[in-house]
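Asks: sequence and computational prediction follow.
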Amino acid sequence: MTTIALVTGANKGIGLATVRQLVERGLTVLLGSRDLEGGERAAREVGARPVQLDITDDRSVRNAAEFIGSEFGRLDVLVNNAGLLVRKPALEVSAEDMRAEFETNVFGLVRVVHAMLPLLRLSAAARIVNVSSDSSLFSKTTDPGSMFAQSHDSFVYSATKAAVNMLTVKYANAFLADPALRHIKVNAVTPGYVATDLNNFAGVRTTDVGARVSVHWATVGSDAPTGGFFEEDGPMPW
């Protein structure tokens, strides 16, 4: 039986590379994107199925879940890849300035998980991958010599990704406590410093390399851990 996967924010960058690699592994992949036309072009390029999905919009997420349910009857893999970075000096950021990034990176993730959970429940071995960032780590942001300690303009982004890490742990604990949901494994991953439009293509890794960690945790077996935070080479020091 074919594994059904959904990747959010997948019409470009790491998301598109993730879709491509999952398709190459034989999965049926739904490529989620806010812009349906752009998503359709990207999906044709990699052999995926396009789905209009704006994770900040309740109706869009609900419609996507209904489509997946009617078309496939379940969801086996969810990769929460969609993310937003708005650069602004930390000391200039207001509470209002924070809303857009939290709406996408935190509330959007929860919105999608909540809507897809009934479909993940129906999978025999569901997997959720939450894409986080090195910039969420205390071990790096408290190192004065680290680029993350000096990146004052990613003030909000780093906070949202720290929230993603904690949500991952809380979801994992809740799933393990529910006999009907223990088959769902959820982990956070970091693709590393990848050249994407989020960093004006300053990153040193390619999107194909950055996508590998998401693909790995989207396809792990039943003996894999849950509730962790990983890079391609293994666990990250929180």
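Replies: Happy to help now that I have it.

Asks: could you use CA atoms for every contact and neighbour count after this?
Replies: Fine.

Asks: the helices in this protein, which residues?
Replies: Taking DSSP state H as the test, the helices found in the chain are 13-24, 36-46, 58-72, 95-102, 108-121, 138-141, 155-177, 207-218.

Asks: let me have those in CSV, extended by distance to Glu231 and mean neighbour count.
Replies: Shown next, in CSV, are the helices of the chain (distance: least, Cα to Cα, whole Å; neighbours: other Cα atoms under 10 Å):
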stretch, distance to Glu231, mean neighbour count
helix 13-24, 14, 24
helix 36-46, 25, 17
helix 58-72, 28, 16
helix 95-102, 23, 14
helix 108-121, 20, 20
helix 138-141, 14, 16
helix 155-177, 13, 20
helix 207-218, 6, 22
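
Asks: now the ones you listed as CSV including distance to Leu84?
Replies: As requested, the helices of the chain are arranged in CSV below (distance: least, Cα to Cα, whole Å):
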stretch, distance to Leu84
helix 13-24, 13
helix 36-46, 17
helix 58-72, 17
helix 95-102, 6
helix 108-121, 11
helix 138-141, 19
helix 155-177, 8
helix 207-218, 16
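
Asks: put this next to the previous one:
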Amino acid sequence: MMTSQIALVTGGNKGIGFAICQGLVAAGFEVILAARSLDKAKQAVEQLSSSNVYPIEMNVANDSSIHSAAEDIRDQFSHLNVLINNAGIYPDQGVNILTVDRDLLNLTMNTNAFGPIQIIQEFLPLLEKAPAARIINVSSGNGALDGISANVPSYSLSKLALNGATILLAKALHSKGIAVYAMCPGWVRTDMGGNAAPRSPEQGADTAIWLATEASPKLSGKFFRDRKEISY
């Protein structure tokens, strides 16, 4: 009998990711908190003050790091109910679509779009062992066709690609009973969003927690903000 609900959250050591971890712990999940360094993950776990949170090191832009994390998690956990691809970068300061270089585009696409695809591939065996598993990709309004911005070129293109990957993954995983969603947290007060942002990390995390716990699997492949479907 499978009783424990287990979730993996990338970039879980701060901001929206940390708030997602808090919400999932409150909802009764065991949470695997992934960060780029094990020290950062451990520090965040200490802040959460729960025996149901486990630190793991994972650099989502590095395939060998993803693979190592997956091996470690397979050794410790029998299944995975929820995977939340939250980790991401926003490195477009001082550039636009006319000046951005290939290196920056590669870096952002590898982290924000190709990383989540690789993570899903690595963790699929554990997701398949859970009934009605869920994958949530934390995207952005900058990834919607009516929200892409020439002033944040690599970020917009990477989130546009992540949205496209969400649609493809939802189709590919439908027969396995695994739902895949994309969500926009809004403009949130984090290192990425800055202090002027109107929303708290908890407000940004709310839709991800809802998708992880309550949303219908029939909504797989859709894009959400504030628990409501929005257009890609």
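Replies: That came in fine, so what should we check first? All of these numbers come straight from a predicted model, not from anything done at the bench.

Asks: once they're superposed, what TM-score comes out?
Replies: With the length set by TM-score structural alignment, normalised by the length of structure 2, the two chains reach a TM-score of 0.92; 225 aligned residues with a Cα RMSD of 1.4 Å.

Asks: so which of the helices of structure 1 gets nearest Leu198 of structure 1?
Replies: Leu198 of structure 1 lies closest, by Cα to Cα, to one member of the helices of structure 1: helix 13-24, at 9.4 Å.

Asks: quick one: closest of the helices of structure 1 to Asn130 of structure 1.
Replies: helix 155-177 (7.2 Å).

Asks: now the closest one against helix 95-102, angle please.
Replies: If you take axes from the mean of the first three to the mean of the last three Cα atoms, to 10 degrees, helix 155-177 of structure 1 sits at 50 degrees to helix 95-102.

Asks: count of neighbours near Ala197 of structure 2?
Replies: Ala197 of structure 2 has 13 neighbouring residues, counting by other Cα atoms under 10 Å.

Asks: got it, and Ser78 of structure 2?
Replies: 15.

Asks: right, so of the helices of structure 1, which gets closest to Gly83 of structure 1?
Replies: With Cα to Cα as the criterion, Gly83 of structure 1 lies closest to helix 95-102 of these, at 7.7 Å.

Asks: so what's Thr213 of structure 2 up against?
Replies: Contacts for Thr213 of structure 2 (Cα atoms under 8 Å, 6 or more residues apart in numbering) come out as none.

Asks: give the aligned equivalent of it in structure 1.
Replies: In structure 1, Thr213 of structure 2 lines up with Thr219, judged by TM-score structural alignment.

Asks: tell me which of the helices of structure 1 lies nearest to Asn200 of structure 1.
Replies: So among these, helix 13-24 is nearest, using Cα to Cα, at 11.8 Å.

Asks: which residues in structure 1 does stretch 67-77 of structure 2 align to?
Replies: Aligned using TM-score structural alignment, stretch 67-77 of structure 2 spans residues 62-72 in structure 1.

Asks: roughly how far does the residue nearest to Thr56 of structure 1 when sequence neighbours are not counted sit from Glu101 of structure 1?
Replies: The spatially closest residue to Thr56 of structure 1, leaving aside those adjacent along the chain, is Gly108, at 5.2 Å (Cα to Cα, 6 or more residues apart in numbering). Counting by Cα to Cα, to the nearest Å, the separation of Gly108 of structure 1 from Glu101 of structure 1 is 9 Å.

Asks: next: Leu119 of structure 1.
Replies: From Leu119 of structure 1 to Glu101 of structure 1 the distance is 27 Å (Cα to Cα).

Asks: how about Ser135 of structure 1?
Replies: 14 Å.

Asks: with Val112 of structure 1 instead?
Replies: Distance of Val112 of structure 1 to Glu101 of structure 1, given as Cα to Cα: 15 Å.

Asks: one step back: any idea what the residue nearest to Thr56 of structure 1 aligns with in structure 2?
Replies: Under TM-score structural alignment, Gly108 of structure 1 pairs with Gly115 in structure 2.

Asks: sorry, back to before: so who does the residue nearest to Thr56 of structure 1 touch?
Replies: Ile55, Thr56, Phe102.

Asks: cool, and Lys14 of structure 2?
Replies: Shown in contact with Lys14 of structure 2 (Cα under 8 Å, 6+ apart): Ala44.

Asks: what does Ala172 of structure 1 give?
Replies: When contacts are counted by Cα under 8 Å, 6+ apart, Ala172 of structure 1 touches Ile184, Lys185, Val186, Asn187, Thr226, Gly227.

Asks: can you tell me the closest non-neighbouring residue to the last one?
Replies: Setting aside the residues directly before and after it, Gly227 of structure 1 is nearest to Val169 in space (Cα to Cα, 6+ apart), at 4.5 Å.

Asks: which residue lines up with the one you found in structure 2?
Replies: When structure 2 is aligned by TM-score structural alignment, Val169 of structure 1 is paired with Ile167.

Asks: quick one: its match and Tyr232 touch, right?
Replies: No - the criterion here is Cα atoms under 8 Å, and Ile167 of structure 2 misses it with Tyr232 at 9.8 Å.
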